[in-house]
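A.B. asks: Only the shape, not the letters, is given here:
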């Protein structure tokens, strides 16, 4: 049993996908997680051929601040991120199956350096574009 669980889910509609990342303290002790910047997570989206189509942090800047989150035993924290299906090249990703690889940018847990950051992957489908909306 690990001390934590990272899970991912998605709500996908015609215009966007909302990713939900849940980090749970799976231990019987309180947990203090530390982030070195204002970036709590990062993720990449890959098409069915394994090609990266979107990288969340690409072109973004994050504050250099320490952020702490305290979680009691079995308590969890969630983050949500919305993607409008635009690739990093600015074009809409076509309908199909995609994989999201997410990593939490945790620096320390209970004042100990994290050598293997929490990560998970999940798949979802982008529905066909509704051209009537345009």
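C.D. replies: Sure, I can see it. Every value quoted in this text rests on a predicted model; they were computed, and no experiment measured them.
A.B. asks: switch to C-alpha atoms for all contacts and neighbour counts from now on
C.D. replies: Will do.
A.B. asks: element containing residue 60, please.
C.D. replies: Following DSSP states H and E, one finds residue 60 outside all helices and strands.
A.B. asks: Near it, how many other residues are there?
C.D. replies: If you count neighbours by other Cα atoms under 10 Å, residue 60 ends up with 7.
A.B. asks: Distance check, it against residue 87.
C.D. replies: 14 Å (Cα to Cα, to the nearest Å).
A.B. asks: same thing with residue 59?
C.D. replies: Using Cα to Cα, residue 59 is found at 12 Å from residue 87.
A.B. asks: more crowded one of the two?
C.D. replies: Neighbour count, other Cα under 10 Å: between residue 59 and residue 87, residue 87 has more, with 17 against 7.
A.B. asks: mind listing what the residue nearest in space to the middle of the chain touches?
C.D. replies: Geometric centre of the chain, nearest residue: residue 102, 4.2 Å, by Cα atoms, centre = their mean. By Cα atoms under 8 Å, 6 or more residues apart in numbering, the contact set of residue 102 is 41-44, 119-121.
A.B. asks: ok, and residue 80, which helix or strand is that part of?
C.D. replies: Here residue 80, judged by DSSP H and E, is contained in strand 76-83.
A.B. asks: after that strand, next one along is what?
C.D. replies: strand 96-104.
A.B. asks: Name the residues of that next one that come out as buried.
C.D. replies: Within strand 96-104, the residues scored as buried using 16 or more other Cα atoms under 10 Å are 98-104.
A.B. asks: Looking at the residues you listed, spot the one nearest residue 74.
C.D. replies: Checking those against residue 74 with Cα to Cα, the nearest one is residue 104 at 18.0 Å.
A.B. asks: How far does stretch 83-92 sit from its chain's centre?
C.D. replies: Centre-to-centre, stretch 83-92 and its host chain are 17 Å apart (Cα atoms, centre = their mean, to the nearest Å).
A.B. asks: Put this next to the previous one:
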């Protein structure tokens, strides 16, 4: 019996030990699971943070790449536009003819901030400004748009009568800076002045006998007016077409003789069958020298061009 009790007690101790070991293992497993869960959460949070940082760092690069693309597009457009300019001085005025030609394969749309589409600045040999196209002018403030098709041109013409503050500038060498002023091209803002040309030219001496000559009319019927400073208030004219004289030498009397400037107006009539089929009718005004009868102070005026 005593031996039986000893066996029973030994079995109870063994059972108690197993229970304690199970609880300890369960506790260890629970702690391990919690630790693993916390580590997984930390790794997930870190991955999310790294992804967010990566996206944020990538965003400025995309903006930069987009800006770069726009800049290249504008530069390409600018390179396909060719500006040319010609300065044509005459006795009484200088004419500025200039244009923008589209050498590309796509349409180009120019947007101007106002009615002023260009500027012309003329300077003398000393670099002093003697003329500015926009001075004293008013322009509409509405945006103006011009389209240039491929291989086509946008042309401009302007003139200046050599006047500065009511007096004619001195003859000599001058420079003209011609600038076309679009603010946008195909919707992209233009910061600089890419369409600018500078040309040198000579202003001639004033004609001593004729000035402010104007011609009105067409098809053989013309009215010519102007001012003349001629001896005894008389001068001559004729008309030719480059091959023959059509209107023979004809005298004209002005309102007063030299040294004053006298006004004149006369008509030129040419029969239809005498008009050229192609070429230019040119009027020549001139004086006859009182000394030797030679032709002096010639001035050539275009009446009309036929094509």
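C.D. replies: Thanks, I have the structure now. No experiment lies behind these values; they were computed from the predicted model shown.
A.B. asks: Redo the contacts of residue 102 of structure 1 as a markdown table? Include neighbour count, secondary structure and distance to residue 130 of structure 1.
C.D. replies: What follows is the contacts of residue 102 of structure 1, written out as a markdown table (neighbours: other Cα atoms under 10 Å; DSSP: H, G, I helix; E, B strand; the rest coil; distance: Cα to Cα, whole Å):
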| residue | neighbour count | secondary structure | distance to residue 130 of structure 1 |
| --- | --- | --- | --- |
| 41 | 19 | strand | 30 |
| 42 | 16 | strand | 29 |
| 43 | 20 | strand | 26 |
| 44 | 17 | strand | 24 |
| 119 | 18 | strand | 33 |
| 120 | 16 | strand | 30 |
| 121 | 16 | strand | 27 |
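A.B. asks: Now do the same for residue 138 of structure 2: its match in structure 1.
C.D. replies: Under the alignment by TM-score structural alignment, residue 138 of structure 2 pairs with residue 61 in structure 1.
A.B. asks: Count the neighbours of its match for me.
C.D. replies: Counted with other Cα under 10 Å, residue 61 of structure 1 comes out at 10.
A.B. asks: gap between it and residue 125 of structure 1?
C.D. replies: Distance of residue 61 of structure 1 to residue 125 of structure 1, computed by Cα to Cα: 29 Å.
A.B. asks: and if you look at residue 20 of structure 1?
C.D. replies: Applying Cα to Cα to residue 20 of structure 1 and residue 125 of structure 1 gives a distance of 15 Å.
A.B. asks: for residue 54 of structure 1, same thing?
C.D. replies: Here residue 54 of structure 1 is placed at a distance of 15 Å from residue 125 of structure 1 (Cα to Cα).
A.B. asks: More neighbours: the two, which one.
C.D. replies: Using other Cα under 10 Å as the criterion, residue 54 of structure 1 and residue 125 rank with residue 54 on top: 21 against 16.
A.B. asks: Look at that one and give its secondary structure.
C.D. replies: strand (DSSP: H, G, I helix; E, B strand; the rest coil).
A.B. asks: on that earlier part again, for the residue nearest to the centre of structure 1, what is the corresponding residue in structure 2?
C.D. replies: That one, residue 102 of structure 1, aligns with residue 178 by TM-score structural alignment.
A.B. asks: cool, and residue 111 of structure 1?
C.D. replies: Alignment note: residue 111 of structure 1 maps to residue 187 in structure 2; criterion TM-score structural alignment.
A.B. asks: ok, that match - contacts?
C.D. replies: Contact analysis of residue 187 of structure 2 by Cα under 8 Å, 6+ apart lists 109, 111.
A.B. asks: Against residue 74 of structure 2, how distant is it?
C.D. replies: From residue 187 of structure 2 to residue 74 of structure 2 the distance is 9 Å (Cα to Cα).
A.B. asks: State the distance from residue 299 of structure 2 to residue 234 of structure 2.
C.D. replies: Per Cα to Cα, residue 299 of structure 2 is found 15 Å from residue 234 of structure 2.
A.B. asks: For the two, indicate the residue with more neighbours.
C.D. replies: Remark: of residue 299 of structure 2 and residue 234, residue 234 carries more neighbours, 21 against 17, as counted by other Cα under 10 Å.
A.B. asks: re the thing from before, list the residues that contact the nearest residue to the match of residue 102 of structure 1 once chain neighbours are set aside.
C.D. replies: Sequence neighbours aside, residue 120 is the residue nearest to residue 178 of structure 2 in space, at 4.7 Å (criterion: Cα to Cα, 6 or more residues apart in numbering). Contacts for residue 120 of structure 2 (Cα under 8 Å, 6+ apart) come out as 131-134, 176-179.
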